[in-house]
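Undergrad: next one to model:
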Amino acid sequence: MPAGVQGESVARNYAEALLTLARKAEDAAGWGGMLRQVATAIRSDVTLSRFLESPRISADAKSMVLSKALTDRVPRLFLRFLEQLVKNRRQMLIPTIADEYDTLLDASEGIVHARVTVARATSDEDTAMIAQRLSKIVGKTVVPHVNIDPSIIGGVVVRMGDTVMDGSVRRKLGKLRRR
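TA: Take a look at the predicted model:
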């Protein structure tokens, strides 16, 4: 479910708080993996999602179920973080918080994710070349996530955060048409 701009902002704040806790525990990557597992469970298990989403079930009951399910599997502080999310009625933001956490962790390690749109499928070598060129431009390690959209006709459209680099044939034809 889309979180919206406000939800993403709230999720980013929670992700920053969790990253701070994870760094104090000296296991930022491990905590990110645990959060990703919880998020995946919420996204893929309809019963779990409906349980957490239901306004008829108290926050205490939800926390108790999480506690029983995770007590022996996650650090106590991580579990308390999840319980606080439930108490604040933010449990449905866990998948978005996981995405924001991954983004923050990667950014702290100099890794940037880019959505790369191409007109047709690319080979592994082409994808590696795109990653290499973008990394050189940005000065950080770029991980490309390639999407195919034949409507761009040719070229590449790259989105990294708020930055869009549009080298598509469709855009170039549009510029020619306007001239």
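Undergrad: C-alpha only now, for contacts and for neighbours.
TA: Fine.
Undergrad: can you give me the strands for the protein?
TA: Ranges of strands within the chain are 111-118, 141-148, 155-160, 163-168, based on DSSP state E.
Undergrad: which among these is found nearest to residue 95?
TA: Nearest of these to residue 95, taken as C-alpha to C-alpha: strand 111-118 at 17.4 Å.
Undergrad: how far away from the center of its chain is that closest one?
TA: How far strand 111-118 lies from its chain's middle: 13 Å, per C-alpha atoms, centre = their mean, to the nearest Å.
Undergrad: got the angle between that strand and strand 141-148?
TA: Relative orientation of strand 111-118 versus strand 141-148 (axes from the mean of the first three to the mean of the last three C-alpha atoms, to 10 degrees): 30 degrees.
Undergrad: neighbouring contacts of strand 111-118?
TA: 103, 106, 140-150, 152, 154-161 (C-alpha atoms under 8 Å, 6 or more residues apart in numbering).
Undergrad: now the angle from it to strand 155-160?
TA: Using the same axes, to 10 degrees: strand 111-118 against strand 155-160 is 150 degrees.
Undergrad: this one next, for a side-by-side:
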Amino acid sequence: MSELTTVARPYAKAAFEYAVEKSAIDQWADMLHFAGEVAKHEKLQALFTSNLGASQKADALIKICGEQLDTHGQNLIKVMAENERLPALPAVAELYAELRHEYAKEVEADVKSAVALSEDEQSKLSAALEKRLARKVKLKCSVDPSLISGTLVQVGDLVIDSSVKGQLGRMNQTLQS
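TA: Reported below is the predicted structural model:
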């Protein structure tokens, strides 16, 4: 996957810089997300690695995406096809989303809790994370009963584990060492 990320980074950066210049950040995010999801399909991945010409590969993807891609989005697909980089399109969409969040000074926090968090708990957690990270935080909450109690918060590389399961695991490691 790291190879695809390396290949995708210049395309994501160029698309993002163009989107910022044209004040179309959200529009490009939607286009790239849609095209990236379409490109993940196994039949298209097989098409991308086939012996067809670059224009045929690009035309097939553009036709499938239809009106979801504007002229500039179609041009990106054509350039990527010419450089045999279409398999990296999902990674381009992911990297673009990261650049967008960085630009907006916002992060997405994955929050797992033993029970569903109330609106009040979510707003308090969001406020605490925003203060700690100095960024706007968007919570993505899910329930994981195996945590027993508490929460597990992941923001990028930062992990805050206040679950009973995590505390028991740390206690077990301490006792064994």
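Undergrad: rewinding a little: could you say which of the strands of structure 1 is packed most deeply?
TA: Using mean count of other C-alpha atoms under 10 Å, the stretch among the strands of structure 1 with the largest mean neighbour count is strand 111-118, at a mean of 20.
Undergrad: in structure 2, which residues correspond to that one?
TA: Across structure 2, the stretch matching strand 111-118 of structure 1 (TM-score structural alignment) is residues 106-113.
Undergrad: the matching stretch against structure 1, how far on average?
TA: By mean C-alpha distance after the TM-score superposition for structure 1, the fitted stretch 106-113 of structure 2 averages 1.2 Å away from its aligned residues in structure 1.
Undergrad: that older thread, okay if I get the strands of structure 1 as TSV plus distance to residue 178 of structure 1?
TA: Formatted as TSV, the strands of structure 1 follow (distance: least, C-alpha to C-alpha, whole Å):
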stretch	distance to residue 178 of structure 1
strand 111-118	23
strand 141-148	26
strand 155-160	19
strand 163-168	16
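Undergrad: return the set of buried residues in the helix ranked longest in structure 1.
TA: Longest helix of structure 1, by residue count under DSSP state H: helix 4-24. Of the residues in helix 4-24 of structure 1, those buried by neighbour count under the rule 16 or more other C-alpha atoms under 10 Å are 7, 8, 10, 11, 12, 14, 15, 16, 18, 19, 21, 22.
Undergrad: so what corresponds to residue 161 of structure 2 in structure 1?
TA: Aligned by TM-score structural alignment, residue 161 of structure 2 pairs with residue 166 of structure 1.
Undergrad: nearest spatial neighbour of that match, skipping sequence neighbours?
TA: Of all residues not flanking residue 166 of structure 1 in the chain, residue 157 sits nearest, at 4.4 Å (C-alpha to C-alpha, 6 or more residues apart in numbering).
Undergrad: and that neighbour, what's its match in structure 2?
TA: That one, residue 157 of structure 1, aligns with residue 152 by TM-score structural alignment.
Undergrad: ok, that match touching residue 163?
TA: Yes - with contact defined as C-alpha atoms under 8 Å, residue 152 of structure 2 reaches residue 163; the gap is 6.1 Å.
Undergrad: what residues in structure 2 pair up with stretch 128-144 of structure 1?
TA: Taking TM-score structural alignment, stretch 128-144 of structure 1 hits residues 123-139 over in structure 2.
Undergrad: what's near enough to touch the most centrally placed residue in structure 2?
TA: Central residue of structure 2 (C-alpha atoms, centre = their mean): residue 94, 4.0 Å from the mean position. When contacts are counted by C-alpha under 8 Å, 6+ apart, residue 94 of structure 2 touches residue 33.
Undergrad: which residue in structure 1 lines up with it?
TA: That one, residue 94 of structure 2, aligns with residue 99 by TM-score structural alignment.
Undergrad: separation between its match and residue 62 of structure 1?
TA: Distance of residue 99 of structure 1 to residue 62 of structure 1, given as C-alpha to C-alpha, to the nearest Å: 22 Å.
Undergrad: same deal with residue 13 of structure 1?
TA: Counting by C-alpha to C-alpha, the gap from residue 13 of structure 1 to residue 62 of structure 1 is 22 Å.
Undergrad: and residue 126 of structure 1, by the same measure?
TA: 47 Å.
Undergrad: and for residue 24 of structure 1?
TA: 27 Å.
Undergrad: OK, contacts around the match of residue 161 of structure 2?
TA: Applying C-alpha under 8 Å, 6+ apart, the residues near residue 166 of structure 1 are 156, 157, 158.
Undergrad: would you turn the residues you listed into JSON lines with distance to residue 30 of structure 1?
TA: Output for the contacts of residue 166 of structure 1, formatted as JSON lines (distance: C-alpha to C-alpha, whole Å):
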{"residue": "156", "distance to residue 30 of structure 1": "35"}
{"residue": "157", "distance to residue 30 of structure 1": "33"}
{"residue": "158", "distance to residue 30 of structure 1": "30"}
